[in-house]
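Peer 1: Any chance you could fold what I've pasted below:
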Amino acid sequence: MTNPSEHARAEALTTPPPGCPAHAGATRLYGPEAESDPYGLYERLRTKHGPVAPVLLSGDIPAWLVLGYRENLDVTRTPSRFSRDSRHWREIREGRVPPDHPLAPVTTWQPICVFADGEQHERWRGAVNDSIARFDKRGIRRHVTQCVNQLVDRFCASGQADLVSQFAEHLPMMAMTQLLGMPEEYSPQLVNAALDMLRGTETAVASNAFLQETLRKLVARKHAQPGADFTTWLLEHPSGLSDDEVQQHLRLVLIAAFESTANVIANTLKMVLTDIRFRASLAGGHMTLPDAVEQVLWDEPPFITILGRWATQDTELGGQQIKSGDALVLGLAAANVDKAVRPDLDAPIHGNRAHLSFSGGAHECPGQDVGRAIAGTGIDALLWRLPDLALACEESELNYRSAMMSRRLTELPVKFTPHEPQLLEPADDESPSAQPVGPEHRATAPVATPGESAPARSSWWRSITKRRWLRRRRS
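Peer 2: Below you'll find the predicted structure:
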């Protein structure tokens, strides 16, 4: 039990400082209300305060939640007024965010591009951008399809699965370990460590230490055995990153790619399985799978908020008076449904990438296209392998785990026709249809190539894929 003196000290550290009348009675951005219905909370705040609302972070630390689309763009595009450098944060400077505060892991300044502006940001971000640009997108799609087949082979004989814990949480890490140049067997351990860190459990610090040590060993190995991978390209980049800078950027890319891509996969699969109009648009050719992913990014972004801008001067934003040193939270989910840019939320959005799901400005996510490739290819390959996939519960029974910055589907139970593992790899880049790896791994279930007769478990998705393949072949 916490003794009274410790409780009093914690209250003193987290009580909003005097002279903050705008935050008197402000809404908490944490706790039961925020976690059970974050979207409803955003709309209530928008109605009451407009595009920028006073809120309280964990420990009742005052901040501003940016709800408006245009206001979010203003913040992300003007680093001279709103810096990414957390050392500007008045609450840290004045001791109200101690090192063991829940926000410390995501706000403590580190020598990486997300905490820098100007020339230093350009140096670090330039190395990341140039290295990501060297990825072979066709090779990524091929590898992702192989990963999907490995994952599906683990549960296909049972006729049921949880597509969150058995698919969406594993596929991005399997893909990223290969892109970073890590042995594939590291993937399960890294998934567990990343989930533990993101959930803020009692063992999160130990999980972070495991991840850091794994990446430190990777950097050392790549000095001795360079390869065609992201780690080697960072080490060889002309900007001359130190080993520690390379290690910290590997951690940043790995964790960000894991969390965001896992959420996109889970949310898109949920939409395909539960929304009749959505599925009809796909089946009728009115929407492609990449369109579907973008629609989900508009409606259910992988990160609903991002804490990470601090005012460098007294300024005005959305009718609110922002003081130098104030913290701002980018309301990505709220901005994506701002009626100023989406007057009709029910209208489908085809191929429009103007959403803020990957933030904006100089700090917009550099790996978003890699994430799209992993998610899109992974979903396509999964639906090809399991064409009669169906939700195994009522949609109302699906649950989410919400925190300040993310809202994740806890599970997505599905059922399908059981079949034997196939140990397959893609036949070509046109479709995730597969062929046996070798004579020792012959598929026991029939497998169709687009344009040929479909196997017994044919479905709407294979019909779509077949039509797409035929159109490409004729063009």
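Peer 1: contacts and neighbour counts: CA atoms only from here.
Peer 2: Noted.
Peer 1: Tell me how many other residues crowd Glu228.
Peer 2: No, residue 228 isn't Glu; it's Ala. Ala228: 12 surrounding residues under other C-alpha atoms under 10 Å.
Peer 1: right, I mislabeled it, should have said Lys270
Peer 2: By other C-alpha under 10 Å, neighbour count at Lys270 equals 23.
Peer 1: Skipping its backbone neighbours, what lies nearest it in space?
Peer 2: Leu412 (7.2 Å; C-alpha to C-alpha, 6 or more residues apart in numbering).
Peer 1: contacting residues for the one you found?
Peer 2: Counting by C-alpha atoms under 8 Å, 6 or more residues apart in numbering, Leu412 touches 162-164, 266, 270, 391, 398.
Peer 1: can you do 6 Å?
Peer 2: Neighbour list for Leu412: 162-164 [criterion: C-alpha atoms under 6 Å, 6 or more residues apart in numbering].
Peer 1: now the residues you listed in JSON lines, with secondary structure?
Peer 2: Listed next are the contacts of Leu412 as JSON lines, based on DSSP: H, G, I helix; E, B strand; the rest coil:
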{"residue": "Asp162", "secondary structure": "strand"}
{"residue": "Leu163", "secondary structure": "coil"}
{"residue": "Val164", "secondary structure": "helix"}
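Peer 1: Neighbour count and distance to Ser80 for those residues - can I get that in a markdown table?
Peer 2: Output for these, formatted as a markdown table (neighbours: other C-alpha atoms under 10 Å; distance: C-alpha to C-alpha, whole Å):
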| residue | neighbour count | distance to Ser80 |
| --- | --- | --- |
| Asp162 | 17 | 46 |
| Leu163 | 20 | 43 |
| Val164 | 22 | 40 |
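Peer 1: The closest residue in space to Ser58 that isn't next to it in sequence: neighbouring residues, count only.
Peer 2: The shortest distance from Ser58 to any non-neighbouring residue, by C-alpha to C-alpha, 6+ apart, is to Tyr30 (6.2 Å). For Tyr30, the neighbour count with other C-alpha under 10 Å is 20.
Peer 1: Sequence B follows; please return its structure for comparison with A:
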Amino acid sequence: MTTHGSAAARHDAGRMSPPPGCPAHAAGAGPMPLSGPRFHTEPASLYREMRHAYGPVVPVSLPGDVPAWLVIGYREMMQVTGDPALFPRDSGLWNQWETLPEDWPLRPMVNVPQPSVYYTVGAEHQRHLRMLEPALEGVSPFELRRHTEQLADRLIDAFCAGGQADLTADFARPLPALVLGRILGFSDPQALELVRLMAAFTDGGPDALAAHQRFGAMMSQLLATKRERPGADVTSRMLASPIEFTDQEYILDLMSLTAAGHIPTSDWIGNSIRLMLTDDRFSASLGGGRHSVAEAMNEVLWEDTPTQILAGRWASRDCQLGGCRISAGDMLLLGLAAANGDPDVHDATNERSGGMRNGNSAHFSFSHGEFQCPFPAQEIAEVIARTAIEVLLDRLPDIDLDVPAETLVRRPSAFLRGMTVLPVRFSPTPAAGG
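Peer 2: Next comes the predicted model:
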């Protein structure tokens, strides 16, 4: 694949024989723009159309007509995420760097690797994991639940007397950052500052760069504090590891843990609450019961996963995948949500007719393979999300949507899926703290 010409020409050259009966392939359909409202208004039907038109691997164009491949087949996703030699997470291999303008909007998402757990590969990635995983495993699930209950109660106390709230802004968005702040070693006021900063740089507004710099400065200060006065927290356990790291590596790992843990957990809470308020299968939980909270959370990871598309992998050599010729250096985007809905693996219609997925957790919401979300981090996110929802339903058992379900708005992104707002109403109640 060359770096010249249109994205359509590049992908047409890499496409193998079309699947039988595929009208879009027969007509020579070009790459799919990875933008537009349907990615956040009706992604399931859009992915079905893409699968019918292109098969399990879709040629897509990113902003500026930059070519990439979107993997939407379950089996192909297993192949890509399970073969780090052929499909490493090494953006330095990308064959498009020389063509990209400096202000390309997605450049930070696929930038040249940094020395953090999120960007390193091979032995260096494993070195970071050997330091981080024990530090995360040291988080007591009982302490974590206690922190989450206390902070959830505090947030609910701020709005419970009014009978109305926006559960995105007032609850789901701040809570994970507050809990993560505590287990990392920040004070509660400092954790509130983390909430503000992460909202600023994830929204990409005019103060995004300054917020990101302040975010890094806070991690640097935390590192200095815990080196001088260690405690029973993740940062102190990272510093106690026998593996040596530079301050920059510690800071980047702390930034990665916090940002990667906050946004998906926040959206997991919001998407699960939305499902429980709009789907009859989970109505029993709204009477104060807890038995279907876990089922609702698992259903969200299958049908409404917070991370829809993940960047990325890069082919280390020419190969074939899902009927396409992939050239060395091509970018592959992981279509986690689309792969979860692949009808070749499971029939979502039949599953819904039977009620739940009965604990089936073979989804891609935490990715898969060597670069998947570390298991201790998955457990921390699940405890925070489940405790948050249980506390909310205990405190506000008659909660209901305050707007028609069809008017709810999602984050305008093909990559992330969360509620922009989640207006609810309930019977006013006194604050738990008096």
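Peer 1: Just the closest of the contacts of Leu412 of structure 1 to Phe82 of structure 1, please.
Peer 2: When those are compared for distance to Phe82 of structure 1 (C-alpha to C-alpha), Val164 wins out at 36.0 Å.
Peer 1: when you align them, which residue in structure 2 goes with Gly331 of structure 1?
Peer 2: Aligned against structure 2 by TM-score structural alignment, Gly331 of structure 1 finds its counterpart in Gly335.
Peer 1: re the thing from before, check the spacing between the residue nearest to Lys270 of structure 1 and Lys323 of structure 1 real quick.
Peer 2: 44 Å (C-alpha to C-alpha, to the nearest Å).
Peer 1: Over to Ala280 of structure 1?
Peer 2: Counting by C-alpha to C-alpha, the gap from Ala280 of structure 1 to Lys323 of structure 1 is 49 Å.
Peer 1: Gln212 of structure 1 too?
Peer 2: Taken as C-alpha to C-alpha, the span from Gln212 of structure 1 to Lys323 of structure 1 is 36 Å.
Peer 1: quick one on the thing from earlier: ok so the residue nearest to Ser58 of structure 1 is a helix residue?
Peer 2: No - counting by three-state DSSP, Tyr30 of structure 1 is located in no helix; its state is coil.
Peer 1: what ranges do the strands span in the stretch 151-300 of structure 2?
Peer 2: Under the criterion DSSP state E, counting those that start in this stretch, the stretch 151-300 of structure 2 contains strands at 164-166.
Peer 1: if we can go back for a sec, tell me, how many residues neighbour the match of Gly331 of structure 1?
Peer 2: There are 30 residues near Gly335 of structure 2, going by other C-alpha under 10 Å.
Peer 1: could you list every residue that touches the residue nearest to it when sequence neighbours are not counted?
Peer 2: Of all residues beyond its chain neighbours, the one nearest Gly335 of structure 2 is Ile309 (4.6 Å), with distances taken as C-alpha to C-alpha, 6+ apart. Ile309 of structure 2 is in contact with 334-336, 415, counting by C-alpha under 6 Å, 6+ apart.
Peer 1: Now render these as JSON lines, adding distance to Met109 of structure 2 and secondary structure.
Peer 2: Below are the contacts of Ile309 of structure 2 laid out as JSON lines (distance: C-alpha to C-alpha, whole Å; DSSP: H, G, I helix; E, B strand; the rest coil):
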{"residue": "Leu334", "distance to Met109 of structure 2": "13", "secondary structure": "strand"}
{"residue": "Gly335", "distance to Met109 of structure 2": "15", "secondary structure": "strand"}
{"residue": "Leu336", "distance to Met109 of structure 2": "17", "secondary structure": "helix"}
{"residue": "Phe415", "distance to Met109 of structure 2": "11", "secondary structure": "coil"}
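Peer 1: Can you match those up with structure 1 and say which hold?
Peer 2: Among these, the contacts conserved in structure 1 (both residues aligned by TM-score structural alignment, their matches' C-alpha atoms under 6 Å) are 334-336, 415.
Peer 1: ok, of the residues you listed, which one's closest to Ser266 of structure 2?
Peer 2: Phe415 (15.0 Å).
Peer 1: residue contacts, the equivalent of the closest one over in structure 1?
Peer 2: Aligned counterpart of Phe415 of structure 2 in structure 1: Met405 (TM-score structural alignment). For Met405 of structure 1, the contacting residues are 303-306, taking C-alpha under 6 Å, 6+ apart as the criterion.
Peer 1: Show me those that map onto helices.
Peer 2: Taking DSSP state H, every one of the contacts of Met405 of structure 1 sits outside helices.
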